[in-house]
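1. The amino acid sequence is not available; the structure is as follows:
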């Protein structure tokens, strides 16, 4: 079984935990990246719906359909649509009269991307894996493989309470923390939503503990 097939087998089922054990996920993603580098196989697409498990799909359309199924169960007569923001597809509720967005459903689709190294087709030592933690007032909301997905989760939660307030992100590149702020009048006020970049080591470093 290829690394891609193993990812689909493990995370392509609705009853799978969102990210599983980080060490297991990292190992499978590293194997998948190496396989893409070596063979140029097609990408995978992540379907992420708030409150549901992450699932992997062979096509964008299949991932979108998975989110549509969750939205259908929560619609209660409402309509929804999709648009691209920050490099990912986000699902949002719409008004019946003019299809104007009224708030995010909590659904998002993004692609697992692998950048070619341009040097060799051989499998090399994988780089450190970075995951992104979405949190609100120190309460962890979820872990994601892209910053855009983690930010989308924060923004979707924020939109439930304040659907029309302009939002922005203030990022501290040194510590890898991005804070969501809301424009109130002429001021930008913190919302309590934060995305933090976390590096997951592939091996235990005994010297780092000294």
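-> It's in. No experiment lies behind these values; they were computed from the predicted model shown.

2. Only C-alpha atoms from now on, for both contacts and neighbour counts.
-> Noted.

3. most residues in a single helix of the chain, which one?
-> helix 22-39 (DSSP state H).

4. just checking, what packs against that one?
-> helix 3-11 (3 or more CA pairs under 8 Å, 6 or more residues apart in numbering; DSSP states H and E).

5. let's see 10 Å
-> Packing partners of helix 22-39 (3 or more CA pairs under 10 Å, 6 or more residues apart in numbering; DSSP states H and E): helix 3-11, strand 101-112, strand 129-136, strand 187-200.

6. Which strands or helices does the third one pack on?
-> Read that as strand 129-136. When contacts are defined as 3+ CA pairs under 10 Å, 6+ apart, strand 129-136 sits against helix 22-39, strand 139-144, helix 147-161, strand 177-184, strand 187-200.

7. Put this next to the previous one:
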């Protein structure tokens, strides 16, 4: 990704986000867009952020709890109680994390917009989701011509609207800045399209 302040990678979604040229501080809008791209229509609840920070320790926590339960309630032999407790803990961990995420999303939706699409629309005047392709193109163009940053910023911002004309102009600058990679990308797209056309002709798509 280009090393510019107006094109950032979302810490939650991992998606490129482009901020509006000029204007007010876009930090809050970037956070909201990043959360929306990760499925949260409003602010991510603090308790859920805390559970995320625990990370892989959730596995150990659930395994210890499950083993403790089986040791005190199961009539099986000690090795079987330990083994079954560990198995239960490993099974419960992903289920519990999925449930936490569902609850957190519902809470975020209640505290924010009605949907992630609405959240993105609300922030669209200050921050918009971009694409990995756009980020790579911006990086290539700016590496070849750093003085074009203002123009490239405007194109990346409008392309994220999306604006087909801005998207085409940005691609044109990229083709000039990195013709080899641009040609390779075009060949790959053409090959993929040919495969899709063949699948359709065969009645498989």
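-> Arrived safely, thanks for sending. In this text the structure is predicted, and so the values were computed from the model without any measurement.

8. Superposing both, give me the TM-score.
-> The TM-score (TM-score structural alignment, normalised by the length of structure 2) is 0.22; 86 aligned residues with a CA RMSD of 6.0 Å.

9. Show me what secondary structure element comes after the longest helix of structure 1.
-> Heading C-terminal from helix 22-39 of structure 1, the first helix or strand you meet, by DSSP states H and E, is strand 44-49.

10. quick one: contacts for residue 193 of structure 1?
-> 134-141, 151, 153-155, 157-158, 169, 178-181 (CA atoms under 10 Å, 6 or more residues apart in numbering).

11. Got a quick PyMOL command for the buried subset of those?
-> Restricted to buried positions by 16 or more other CA atoms under 10 Å, the PyMOL selection for those reads:
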select buried, resi 134+135+136+141+151+153+154+155+157+158+169+178+179+180+181
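
12. Pull out the buried residues from the strand or helix carrying residue 63 of structure 1.
-> Residue 63 of structure 1 is part of helix 60-75, with elements assigned from DSSP H and E. Neighbour-count burial for helix 60-75 of structure 1 flags 60, 62-64, 66-68, 70-71 (criterion: 16+ other CA under 10 Å).

13. tilt between that helix and strand 101-112?
-> Orientation note: helix 60-75 of structure 1 sits at an angle of 150 degrees relative to strand 101-112 (axes from the mean of the first three to the mean of the last three CA atoms, to 10 degrees).

14. got the angle for helix 60-75 of structure 1 vs strand 44-49?
-> Here the directions of helix 60-75 of structure 1 and strand 44-49 differ by 10 degrees (the same axes, to 10 degrees).

15. Which residues does the very next helix or strand once past helix 60-75 of structure 1 contact?
-> On the C-terminal side of helix 60-75 of structure 1, the closest following helix or strand by DSSP H and E is strand 79-85. Defining contact as CA under 10 Å, 6+ apart, one finds that strand 79-85 of structure 1 is touched by 64, 68, 71-72, 89-96, 99-105, 107-110, 148, 152.

16. Apply the buried test to those and list what passes.
-> Listed as buried from the contacts of strand 79-85 of structure 1 are 64, 68, 71, 89-94, 101-105, 107-110, 148, 152; burial here means 16+ other CA under 10 Å.

17. How many residues are close by residue 18 of structure 2?
-> By other CA atoms under 10 Å, 31 other residues sit near residue 18 of structure 2.

18. tell me the secondary structure for residue 18 of structure 2?
-> The three-state label given to residue 18 of structure 2 by DSSP: H, G, I helix; E, B strand; the rest coil is strand.

19. Need the nearest residue in space to it, chain neighbours excluded.
-> Excluding its sequence neighbours, the residue lying closest to residue 18 of structure 2 (CA to CA, 6 or more residues apart in numbering) is residue 7, at 4.5 Å.

20. which residues touch the one you found?
-> Applying CA under 10 Å, 6+ apart, we find residue 7 of structure 2 in contact with 1, 16-20, 127-130, 134-135, 138-139, 153, 156-157.
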